[in-house]
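Undergrad: how would this look folded up:
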Amino acid sequence: MSLTKQDLRAAVAREMPGARADLERLVRIPGIAFDGFDHSQVDRSAEAVADLLRGCGLDTKVVRNGGRPAVIGRRAAPPGAPTVMLYAHHDVQPAGDPTLWTDGSPFEPQERDGRLYGRGTADDKSGIMAHVAALRAFGDDLPVGVVVFVEGEEEYGSQSLRGILRDHLDDLRADVIVIADSTNWDIGVPALTTSLRGEVNCFVEVRTLESAVHSGIYGGPAPDALTVLSRLIATLHDADGSPAVDGLGGYDQTTLDYPEERFRRQAGVLDGVRLIGTGSVAARNWTRPSISVLGLDAPPTDAAPNALVPAAKAKIGIRVAPGDDAGAAWLAVRAHLEKHVPWGARLTVTLELTGEPTALDATGPFYDAARHSLRDAWDGAEPVDMGLGGSIPFIADFRAVLPDAVIMVTGAEDPYSRTHSPDESLDLSEFARICLGEAFLLHHVAGVHR
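TA: The predicted structure is shown next:
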């Protein structure tokens, strides 16, 4: 029996209360893959996801390659039908200081004003449950082959992903890959993410003295490391705030207008604080590089003695423009720092990670099917193609092992989800739409012949 779109609407509506309840159960599991956290919770999270996929009738296994566990579920395609991979990740960012959350409980989901709050509600347990809700809506009448791949250390850099792809490539082969880990343009306006910046994180350490010394007796001739580090960091930007590192790429063409007032509101920029850089807001956020100071190791102000600091360290984050190369960007930043370190201070620059940027060709029949599906799920709202300032570096890995697959990036997040921040949340109406949109997508893809 082939389900109609009207049947799917009714089926998804029927499944939404259960999807909401299972989403809340997943949110209560603090599966954090970072060092120093209880990794048994990541194992528990993987098993919970595996149980959900088995309940959808998928042949399911928990796998790993030296890192945290991933989950793979598969159902073979009917004769002549394509296979769709549905990706999400079950690990989450650390919650940080719980007192910064309105309810003080990051892993206890709470609904307020139509939004579900909690770590992982949006990023990316909503993606898992969108896949599950769509599969439940079809039941035994799934018209395509499906692979559900739920990673367990995406937030920690996907360090074992390549090994998992290599070890389980036969299980993961697909014609279309749907990565449900992004955002929509606005509440009520669906989007396909077609470009993402890459990433370079590095540590910059300077040393000027053998040890701390009295700031009065030796201050003046002797440079302290914090001043050196401050001056060095300041060279990374021009006076207008644009990156000042030679060799970083970028371009100005964007598909959407991003009004400054909208950006300021969504980013929470304080009144009177000017935006940095030049060109359109969309270009500065999506298609040009950025450089940020992510952290400092130095004496805290409330415990700092009157002494010159002998060493200081910063973590620097670089977002790499689509079309650029993350490795080349790392070399450019390192060369800049080595050239500009002041007063002969000793400098150590250490790479933490790199991730490649992405630019997707968002054309062809599968993309037509995706747009049709989103339009129907959002009651006629036209989907937009948008960029994203953040990174999904593993897309390059999928391209390497599945070069013929069409990759599309969707998600249930919205500009107010506050992913990676206190009070992360999911708009429940958008969640229902992305579940319906994914069911429609599987319905439409079934009719596409390559």
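Undergrad: Going by C-alpha atoms from here, please, whenever you check contacts or count neighbours.
TA: Will do.
Undergrad: Tell me which other helices or strands the longest helix seen in the chain touches.
TA: The longest helix of the chain (DSSP state H) is helix 5-27. On a contact count with 3 or more CA pairs under 8 Å, 6 or more residues apart in numbering; DSSP states H and E, helix 5-27 meets helix 125-138, helix 428-445.
Undergrad: Next, the buried residues of the last one.
TA: Within helix 428-445, the residues that qualify as buried by neighbour count (16 or more other CA atoms under 10 Å) are 428, 430-445.
Undergrad: Check which helices and strands that helix is in contact with.
TA: Partner elements for helix 428-445 (3+ CA pairs under 8 Å, 6+ apart): helix 5-27, helix 125-138, helix 365-377.
Undergrad: List the buried residues in the last one.
TA: Which is helix 365-377. So for helix 365-377, counting by 16+ other CA under 10 Å, buried means 365-367, 369-377.
Undergrad: same check, this time on stretch 352-369
TA: So for stretch 352-369, counting by 16+ other CA under 10 Å, buried means 354-359, 362, 365-367, 369.
Undergrad: Check stretch 79-88 too.
TA: Buried residues in stretch 79-88 (16+ other CA under 10 Å): 81-88.
Undergrad: Could you also give me the structure for this next sequence, so I can compare it with the first?
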Amino acid sequence: MKTDEIRTRTAALMPRLLTQLDELVAIPSLAFPGNPPEPMTQMVETLVRMFREVGFADARAMPVPHGYPPVYGEIRGPQGSPTVVLYAHYDVQPAPPEQGWTSDPWTPTRKADGRIYGRGAADDKSGVVSLLGTLGVFEGVPPCTVRLVLEGMEETESNLEEFVLAHPDLFDADVFVVCDMGNLRVGEPALTTVLRGDVACVVRVRTLEHPLHSGVFGGPAPDAMMALARLLASLQDEAGDVAVQGVTRTDWDGGEFAEADFRQGADLLEGVELTGTGPIAARLWARPSISAIGVDMTSIAGSSNVLVPQASAKISMRIVPGTDPEAELDALVAHLRSHAPWGAQVEVERTKAAPGFVCRTDGTAYAAAREAMTEAFGRPVVEAGCGGSIPLLRTLAQVAPRAEFVLWGPEDVARSRIHASDESVDPAEIAGIVAAQALLLQRLGAS
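TA: Modelled structure (predicted):
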């Protein structure tokens, strides 16, 4: 098929794909503990039905020791053709009212800007329907062998890594297409080439044997929460760059992320400045970032006029792709132990050390993906990074070391607001990715 025919077929499929997206968004597929299992079961049954309709006659839920199952299927292509694994995930983040949604997160809502709003509309049910559309372009007969894997616990404690290791034959592939990313801006094609890693620890600061009356002892006796606050403040310099000695910083030579687009996507409050120095893209994908993602001490409701003897914080640090996570965590732990004020006692518990991921960009599949994206969107492709880490990719590379990775999707970074209130997707991005994936499969089959 020529590019114009693929575009025409994609356009004809879009009304049905958007109806399917509506159906999926309306199912609150929350895999987090404490949520009812029935929506997850409904989601699996719905996905099996939908993917059987587009050619995966053996689409099925795969048995796993715990958690919700991946949906798997295979369509055999011509003999000797490459094997491509198509990945997306069907579970979503919670959408509590306090996030400030302006429409019901479980009711797909079309607004004046043309976007579709709802939890999972972008992350990653738009990716799921993009895979449906790609198989629809070929009417269920793709030009190469295609395997489908839809993960059910990507947003929580994933069980897919152990499933892959237990069934490596199912993932013996030449190319992995991960449809869980997005362009930086609508209509401007981007391939994700690096993902930052993530290290974390819990730091506990102690200054007193027990609480003390702040009126009697306050002043000379150090409060643990104030000591912790000073320790946390030492992790960044005045500009907001990470101030931990020994943590790796590099440069970024891919696509740039305009500050205006970043501000729009981040929804900063009026007057709030950006933190860090250098280009936005470098700060996001080539520099470390650090956050205190949780703090334990006396609650406001339970507070009284006492000095706090102990306070704790969980610290998460995103690290540069390609670095050793244990070494980066070592540097963070050393900083915390050496920067406590007033001789406060510090204990550090290491909780996570996940490396980043770097895609090969010199292979034939990557070159084919660039060509496919350029044709589908009608514009040159830029390379982008991702601040999140996806440990599954390293496991897939372990079981299929020859494979190349293509990371893309319909979740445009500037507007989608994944994991936040008013998550949304632009239908044009779905159409673009459907066409790009179809063009990629066609090129791979021809090779």
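Undergrad: Drop the TM-score for these two in here.
TA: TM-score of the superposed chains, computed with TM-score structural alignment, normalised by the length of structure 2, equals 0.93; 443 aligned residues with a CA RMSD of 2.0 Å.
Undergrad: Would you tell me which of the helices and strands packed on helix 428-445 of structure 1 gets closest to V204 of structure 1?
TA: Nearest of those to V204 of structure 1, taken as CA to CA: helix 125-138 at 34.2 Å.
Undergrad: Between helix 428-445 and the following helix or strand past the closest one, find me the angle.
TA: Following helix 125-138 of structure 1 in sequence order, the next helix or strand is strand 145-151 (DSSP states H and E). In terms of direction (axes from the mean of the first three to the mean of the last three CA atoms, to 10 degrees), strand 145-151 of structure 1 departs from helix 428-445 by 140 degrees.
Undergrad: other SSEs contacting strand 145-151 of structure 1?
TA: strand 70-75, strand 83-89, helix 169-172.
Undergrad: got the contact list for the following helix or strand past the second one?
TA: Next in sequence after strand 83-89 of structure 1, counting helices and strands by DSSP H and E, comes strand 110-112. Judged by CA atoms under 8 Å, 6 or more residues apart in numbering, the contacts made with strand 110-112 of structure 1 from elsewhere in the structure are 116-118.
Undergrad: Pick the one among those residues closest to A381 of structure 1.
TA: Among these, and counting by CA to CA, the member closest to A381 of structure 1 is L116, at 23.4 Å.
Undergrad: Could you confirm the closest one falls within a strand?
TA: Yes: counting by DSSP: H, G, I helix; E, B strand; the rest coil, L116 of structure 1 is part of a strand.
Undergrad: What count of nearby residues applies to it?
TA: 23 (other CA atoms under 10 Å).
Undergrad: Now do the strands in the stretch 151-300 of structure 2.
TA: 175-179, 190-195, 197-206, 212-213, 289-296 (DSSP state E, counting those that start in this stretch).
Undergrad: Likewise for the stretch 301-447 of structure 2?
TA: Applying DSSP E, counting those that start in this stretch to the stretch 301-447 of structure 2 gives strands spanning 306-307, 310-319, 345-354, 357-358, 382-386, 404-408, 424-425.
Undergrad: how much space between P365 of structure 1 and D404 of structure 1?
TA: 14 Å (CA to CA, to the nearest Å).
Undergrad: again, but for L172 of structure 1
TA: Counting by CA to CA - L172 of structure 1 and D404 of structure 1 are separated by 13 Å.
Undergrad: same question, A234 of structure 1
TA: Applying CA to CA, the value for A234 of structure 1 to D404 of structure 1 is 44 Å.
Undergrad: Pull up the gap between the most far-flung residue of structure 1 relative to its centre and R346 of structure 1, please.
TA: Relative to the C-alpha centroid of structure 1, counting by CA atoms, centre = their mean, I217 is the outermost residue, at 49.4 Å. Taking CA to CA as the measure, I217 of structure 1 falls 23 Å from R346 of structure 1.
Undergrad: now G157 of structure 1
TA: 30 Å.
Undergrad: do Q266 of structure 1 as well
TA: 40 Å.
Undergrad: coming back round to it: would you reformat the strands of the stretch 151-300 of structure 2 as JSON lines and include distance to T10 of structure 2 and mean neighbour count?
TA: Formatted as JSON lines, these follow (distance: least, CA to CA, whole Å; neighbours: other CA atoms under 10 Å):
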{"stretch": "strand 175-179", "distance to T10 of structure 2": "17", "mean neighbour count": "23"}
{"stretch": "strand 190-195", "distance to T10 of structure 2": "20", "mean neighbour count": "24"}
{"stretch": "strand 197-206", "distance to T10 of structure 2": "35", "mean neighbour count": "23"}
{"stretch": "strand 212-213", "distance to T10 of structure 2": "69", "mean neighbour count": "14"}
{"stretch": "strand 289-296", "distance to T10 of structure 2": "40", "mean neighbour count": "16"}
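Undergrad: can you redo the ones you listed as JSON lines with distance to T275 of structure 2?
TA: Converted to JSON lines, these look like this (distance: least, CA to CA, whole Å):
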{"stretch": "strand 175-179", "distance to T275 of structure 2": "30"}
{"stretch": "strand 190-195", "distance to T275 of structure 2": "20"}
{"stretch": "strand 197-206", "distance to T275 of structure 2": "19"}
{"stretch": "strand 212-213", "distance to T275 of structure 2": "37"}
{"stretch": "strand 289-296", "distance to T275 of structure 2": "10"}
